[in-house]
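Trainee: this one's structure only:
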């Protein structure tokens, strides 16, 4: 059996490589009935300008999320800003705007994933 890391030939029943110590057996997946999100299932914005995404949010809350392709989050932010405007005398809308700007910048930069 060849080691996937260093390509050293090992005995067929070996559990570790004799050269580099790499495990030659893959761990069995745990099936406990709990569905866990995979890191591979996360989507990220690609080729987006973080400054432009932040500026778009300053124009309209959630517009930077639309630019990043994060449509559900854009809708939540925009509706949240509209709904919170009157009951909070604009403070809730201002907080949604700040969240929108920071989030759009971070997502465009690739530090955070898109909502599904």
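Mentor: Okay, I see it. Everything numeric in this text was worked out from a predicted model, so none of it was measured. Numbering: from 1, shown residues only.
Trainee: From here on, just use CA atoms for contacts and neighbour counts.
Mentor: Will do.
Trainee: Sort out which residues of stretch 55-75 are buried, please.
Mentor: Within stretch 55-75, the residues that qualify as buried are 56-58, 60-71, 73-75, counting by 16 or more other C-alpha atoms under 10 Å.
Trainee: Against that first model, consider the following:
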């Protein structure tokens, strides 16, 4: 006696088929292992998303804290970026140490999320964009402050030098 597929309704040509020739579901209505049943139909379990440890590490290499934002740990990313900036301003070495830690942490955290040791966190593109905009603003403001506080005073010191002898040297063709 031909059977009717409980999923798509196709009538089978075989007497007792295990799977539907039209949609591939089991004809007995049971779900195979790894396939939960929703509304009487078996649905494949979607593959679990994976974080790339390479991308996480590379993001933190380019911009400290960006790897953490990629891993879905936005607050941690902002904290590491600010700590790196403060460390670079106060002394170079502490900033570099925090930056290296950010790279290491982003790589390890992505790996731990993939193995299930820590809960998987979704990356939000809005957080990435906001982080990059914030980082660019901080860098630009820092460069402007360095120019105003260091470069400009140095240039004013050079401009106050007596240039009379230099102008005279140019007018006489190098002869004193």
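Mentor: Yep, that arrived. Please read all numbers here as calculations on a predicted model, not as lab measurements.
Trainee: Tell me how the two chains score on TM-score.
Mentor: Their TM-score after superposition, calculated using TM-score structural alignment, normalised by the length of structure 1, is reported as 0.54; 69 aligned residues with a C-alpha RMSD of 2.0 Å.
Trainee: Which of the buried residues of stretch 55-75 of structure 1 fall within helices?
Mentor: Judged by DSSP state H, helices contain the following of the buried residues of stretch 55-75 of structure 1: 56-58, 63-68, 71, 73-75.
Trainee: Please identify which two of these are farthest apart in space.
Mentor: Distances among these were taken as C-alpha to C-alpha; the most separated pair is 58 and 71, at 16.8 Å.
Trainee: so stretch 144-164 of structure 2 matches what in structure 1?
Mentor: Stretch 144-164 of structure 2 corresponds to no residue of structure 1 when matched by TM-score structural alignment.
Trainee: and if you look at stretch 50-59 of structure 2?
Mentor: Aligning stretch 50-59 of structure 2 against structure 1 (TM-score structural alignment) gives residues 47-56.
Trainee: contacting residues around residue 74 of structure 2?
Mentor: Residue 74 of structure 2 makes contacts with 68, 127, as judged by C-alpha atoms under 8 Å, 6 or more residues apart in numbering.
Trainee: Please apply the same query to the one 5 residues further on.
Mentor: With contacts defined as C-alpha under 8 Å, 6+ apart, residue 79 of structure 2 is in contact with residue 65.
Trainee: Pull up the gap between the counterpart of it in structure 1 and residue 47 of structure 1, please.
Mentor: Alignment of residue 79 of structure 2 against structure 1 is given by TM-score structural alignment, with residue 76 as its counterpart. To residue 47 of structure 1, residue 76 of structure 1 is 24 Å away according to C-alpha to C-alpha, to the nearest Å.
Trainee: What of residue 82 of structure 1?
Mentor: 30 Å.
Trainee: Comparing these two, which shows the higher neighbour count?
Mentor: residue 82 (14 against 10; other C-alpha atoms under 10 Å).
Trainee: and the helix or strand that one falls within, how far from structure 2 on average?
Mentor: In the assignment (DSSP states H and E), residue 82 of structure 1 maps to helix 71-85. Comparison of helix 71-85 of structure 1 with structure 2 after fitting gives an average deviation of 0.7 Å (mean C-alpha distance after the TM-score superposition for structure 1).
Trainee: So which elements touch whichever strand or helix holds residue 130 of structure 2?
Mentor: Here residue 130 of structure 2 is covered by helix 125-146, with elements defined by DSSP H and E. On a contact count with 3 or more C-alpha pairs under 8 Å, 6 or more residues apart in numbering; DSSP states H and E, helix 125-146 of structure 2 meets helix 66-70, helix 74-90.
Trainee: What segments of structure 1 are strands?
Mentor: With DSSP state E, there are no strands along structure 1.
Trainee: longest helix in it, by residue count?
Mentor: helix 91-109.
Trainee: Structure 2: matching residues for that one?
Mentor: Using TM-score structural alignment, the residues of structure 2 aligned to helix 91-109 of structure 1 are 93-111.
Trainee: So which residues make contact with the matching stretch?
Mentor: With contacts defined as C-alpha under 8 Å, 6+ apart, stretch 93-111 of structure 2 is touched by 51-54, 56-61, 64-65, 67-68, 71, 80-81, 83-89, 118.
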